[in-house]
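**Student:** Below is the sequence, then the predicted model.
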Amino acid sequence: MGCNSCSTGKDGQPRGCRNNGTCGSDGCNKLTVFDWLSNMSLPAGQQHFDGVEVRFKNSRKEFFRNTEKLSLSIGDVVATQVKSGHDIGIVTLTGELVRVQMKKKKIDPEDETLPKIYRKATQRDIDKWQKCRNQEEEIKKRSREMAILLKLEMKISDVEFQGDGSKATFYYTAEDRVDFRQLIKDMAKAFGIRIEMRQIGYRQEAQRLGGIGSCGRELCCSTWLTDFRSVSTAAARYQQLSLNPQKLAGQCGKLKCCLNYELDVYLEALKDFPPQDCKLSTQKGLAFCQKTDIFKETLWFSYKDDPSNWHALTKDQVKEILAKNRDKKKIASLEEYAAENSRDEELIFENAVGQDSLTRFDRPKNRNKRKKRRKSKNRNKKTTARNA
């Protein structure tokens, strides 16, 4: 997404909206919440909720108290309280919706120990903050080189500076536990700042870095998805998907989160289907289920002695055959039921636009040519007859 104030530089690259990549109107940010209560006034006698949601780099959001009763709106850059010093962030939500968001994330709205907002950020604060942001890529590169020299099996994926430049948080991913005490000493000596190492999962790494998925849209985890539920291969089996890890895995290397989106609908539809391991007893032999199509409500069966030939049966037909088998009755063959479903319907293509075939413009030309040839021949005959 992009706000109206985003522009393009002379070299064709996006220049942003004069905030160096951080949208002032909050239109380009991740996990943005629409404030549908902004145009509504509070009832008489009710005080404005002093909670404020502030967004920092990427998708990190935290809640603060507006104890100074500052006039804040979405997009304001503020200086917030941290353990030591201050941090710079952008206001993403104010008012009663902050209370709803806090309850959703299981944070007590009446908690008085929440950090506070000091003030609106001055131009000096913003300049210092942007200077630190510009150093993050170079520091991330140097920290990766230090980790490689120490032979640490970890990947530093992102670096986030504190607003006052006194501290930097390094986000990393690793399979096992990593002893990075020597790495912290080397980085603190090289960069002259306080270092904090924070391990994140592979899904959280993709959320912070962002990207484009195989569907052509931005990653769900970096735009709107906040909770990461476990995804198993059973979700792909229920949806009749091929277990190809290259197609089912996302940019994080794990199974795609979108496999869970329609899983409940498939499970609900499969409740009315016969079990996948059902067997049909016929006079020609035992038949096994090979494939199920939930949308067409069709099941394909094949005989034990002839597994290459499949016979399509409807869901109701399979239930009918299973009911007969429970009464110890065998049907003659699957072909009798499959013949009822194999009635070929003639495809009739209607001319919806009022046009004929694609060669409709070629036929008149050919006819006209033939007419011209005939006329020319008749003229030649007439001329030869006169001359004679």
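**Tutor:** Looks like it arrived, so ask away.
**Student:** Every contact and neighbour count from this point should use C-alpha atoms.
**Tutor:** Will do.
**Student:** what about stretch 172-189, start to end distance?
**Tutor:** Terminal residues of stretch 172-189 lie 20 Å apart, using Cα to Cα, to the nearest Å.
**Student:** Give me the residues contacting that stretch.
**Tutor:** Taking Cα atoms under 8 Å, 6 or more residues apart in numbering as the criterion, the residues outside stretch 172-189 that touch it are 143, 146-147, 150, 152-158, 194-195, 197-202, 205.
**Student:** and the comparison structure, right after this:
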Amino acid sequence: MEEKDRKCPRGKLHCFNWMEDIPGGVTDFDIVEVQFKNTRKGFYRNSANIDLAIGDTVAVESAPGHDIGVVTLTGKLVALQMRRANVKPDAEIKRVFRKAKPADLEKYEEAKARENDTMIRARKIAESLNLNMKIGDVEYQGDGNKAIFYYIADERVDFRQLIKVLADTFKVRIEMKQIGARQEAGRIGGIGSCGRPLCCASWMTNFVSVGTSAARYQDISLNPQKLAGQCAKLKCCLNFEVDTYVESARHLPGREIRLETADNTYFHFKTDIFKKEITYSTDKQIAANLVTISAARAFEVIDMNRRGEKPLQLQADDAEKSSAKAKPIDLASQDD
């Protein structure tokens, strides 16, 4: 089989099979992971022992009929993914019917082409029924016999009448699924302020609550417009590095500690966590007479203050000499 057939298809929640080169990795486990539209994934048993590879389009068991998806993972790694998704060993696993035939794909494309129009019409129907909800996405099953409506609502919605109207209008089986603002952003996709595709649409499979404390630990300005993502919630990436900041901050003196010298009292102004440098000011409210010292020097001064001693200056003597010797490099002078 060609190498390109073994690669995961480009799209959302792309994966990398790091156990691909292990002998017998594909045959040791008869369950495969299949991805459908956007962020929906499922696990299916390859009971017919079909030769499946990552990237194959398959028809899988559904209720009712069948659905069309793409194989995204095979082999032993699927067992780890099932454990991560909290799929119980005794759970009922549906089957893989076959590799998708041209007739299956043709019907699947026809169903996909109806999704956008169905979503717009469904929004108008929900509005006419005075339901306080937003239908964010519609996903048709591969055989076109069922449609999943993803909606957002701030409170509980009685959509029994809506289901009847939708079933009569579109002549399919209706399933309603409530999602949050983060899940909606993951399904729709987009480009974040960093210039990259949204994490929730490209690789994130679960969402962890994000608090403003994550921004405080990283000394990020508490500006709601900059901290919020396209879902209007705090950006998930605020959590990515906060553990590193918290761990590094443990090796630095507390921000509430004052440093006493012979002629001044210094208050914490800012911290460069990764350089382990702290800048102190002689005024608690504004930047005045700023002095930057290392964390080691700060701990040294704290110990002296505890013993009742006050150094003549905040900086160490050798620090003054090294700063005096250091000169800025003029790159323009190198052209001569």
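**Tutor:** Alright, I've got the coordinates. Please read all numbers here as calculations on a predicted model, not as lab measurements.
**Student:** Whichever helix in structure 2 runs longest: average distance to aligned residues in structure 1?
**Tutor:** For structure 2, the helix reaching the highest residue count under DSSP state H is reported as helix 115-128. Averaged over the aligned pairs, helix 115-128 of structure 2 sits 1.2 Å from structure 1 after superposition, using mean Cα distance after the TM-score superposition for structure 1.
**Student:** Please flag which of the contacts of stretch 172-189 of structure 1 sit within strands.
**Tutor:** Under the assignment DSSP state E, those contribute K155, I156, S157, D158, R194, I195, M197, R198, Q199 to strands.
**Student:** Mind picking the two most distant members of these?
**Tutor:** For those, with distances taken as Cα to Cα, the pair at the greatest spread is K155 and R194 (19.6 Å).
**Student:** Tell me the counterpart of K107 of structure 2 in structure 1.
**Tutor:** Taking TM-score structural alignment, the alignment pairs K107 of structure 2 with K128 from structure 1.
**Student:** Now name the helix or strand holding its match.
**Tutor:** Take DSSP states H and E as the rule and K128 of structure 1 turns out to sit in helix 123-149.
**Student:** If you count neighbours, what's buried in that helix?
**Tutor:** Taking 16 or more other Cα atoms under 10 Å as the basis for neighbour counts, the residues of helix 123-149 of structure 1 that come out buried are 125-126, 129-130, 132-133, 136, 139-140, 143-144, 146-147.
**Student:** again, but for stretch 270-288 of structure 2
**Tutor:** Applying a neighbour-count criterion of 16+ other Cα under 10 Å, one finds K270, T271, I273, E277, I278, T279, Y280, S281, T282, D283, A287 buried in stretch 270-288 of structure 2.
**Student:** The residues you listed into TSV, with extra columns for secondary structure and distance to V301 of structure 2?
**Tutor:** Formatted as TSV, the entries for these read as follows, by DSSP: H, G, I helix; E, B strand; the rest coil; distance: Cα to Cα, whole Å:
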residue	secondary structure	distance to V301 of structure 2
K270	strand	17
T271	strand	17
I273	coil	19
E277	strand	14
I278	strand	13
T279	strand	14
Y280	strand	12
S281	strand	15
T282	coil	15
D283	coil	18
A287	coil	21
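**Student:** still on that earlier bit, roughly how far is the longest helix of structure 2 from the heart of the chain?
**Tutor:** Centroid displacement of helix 115-128 of structure 2 relative to its chain, using Cα atoms, centre = their mean, to the nearest Å, is 29 Å.
**Student:** ditto for stretch 341-352 of structure 1
**Tutor:** Taking Cα atoms, centre = their mean, the mean C-alpha location of stretch 341-352 of structure 1 is offset from the chain mean by 38 Å.
**Student:** From the opening residue of it to its closing one, how far?
**Tutor:** 29 Å.
**Student:** Also stretch 251-260 of structure 2?
**Tutor:** One end of stretch 251-260 of structure 2 sits 21 Å from the other (Cα to Cα).
**Student:** corresponding residues in structure 1 for that stretch?
**Tutor:** Counterpart in structure 1 of stretch 251-260 of structure 2, with TM-score structural alignment as the criterion, is residues 272-281.
**Student:** Could you check the matching stretch and say which residues are buried?
**Tutor:** With the criterion 16+ other Cα under 10 Å, stretch 272-281 of structure 1 contains buried residues F273, P274, K279, L280, S281.
**Student:** E320 of structure 1 matches what in structure 2?
**Tutor:** So E320 of structure 1 corresponds to E300, using TM-score structural alignment.
**Student:** Need the counterpart of P328 of structure 2 in structure 1.
**Tutor:** Taking TM-score structural alignment, the alignment pairs P328 of structure 2 with L347 from structure 1.
**Student:** got it, and V165 of structure 2?
**Tutor:** Per TM-score structural alignment, V165 of structure 2 is aligned with D186.
**Student:** What of A63 of structure 2?
**Tutor:** Correspondence of A63 of structure 2 to structure 1, assessed by TM-score structural alignment: K83.
**Student:** which SS class is that match?
**Tutor:** Going by DSSP: H, G, I helix; E, B strand; the rest coil, the secondary structure assigned to K83 of structure 1 is coil.
**Student:** Compute the number of surrounding residues for it.
**Tutor:** By the measure other Cα atoms under 10 Å, the count of residues near K83 of structure 1 is 7.
**Student:** Okay, it and K57 of structure 1: tell me how far apart.
**Tutor:** When distance is defined by Cα to Cα, K83 of structure 1 is 18 Å away from K57 of structure 1.
**Student:** same check, this time on A269 of structure 1
**Tutor:** Counting by Cα to Cα, the gap between A269 of structure 1 and K57 of structure 1 amounts to 42 Å.
**Student:** More neighbours: these two, which one.
**Tutor:** With neighbours defined as other Cα under 10 Å, A269 of structure 1 and K57 compare such that K57 has more, 18 against 13.
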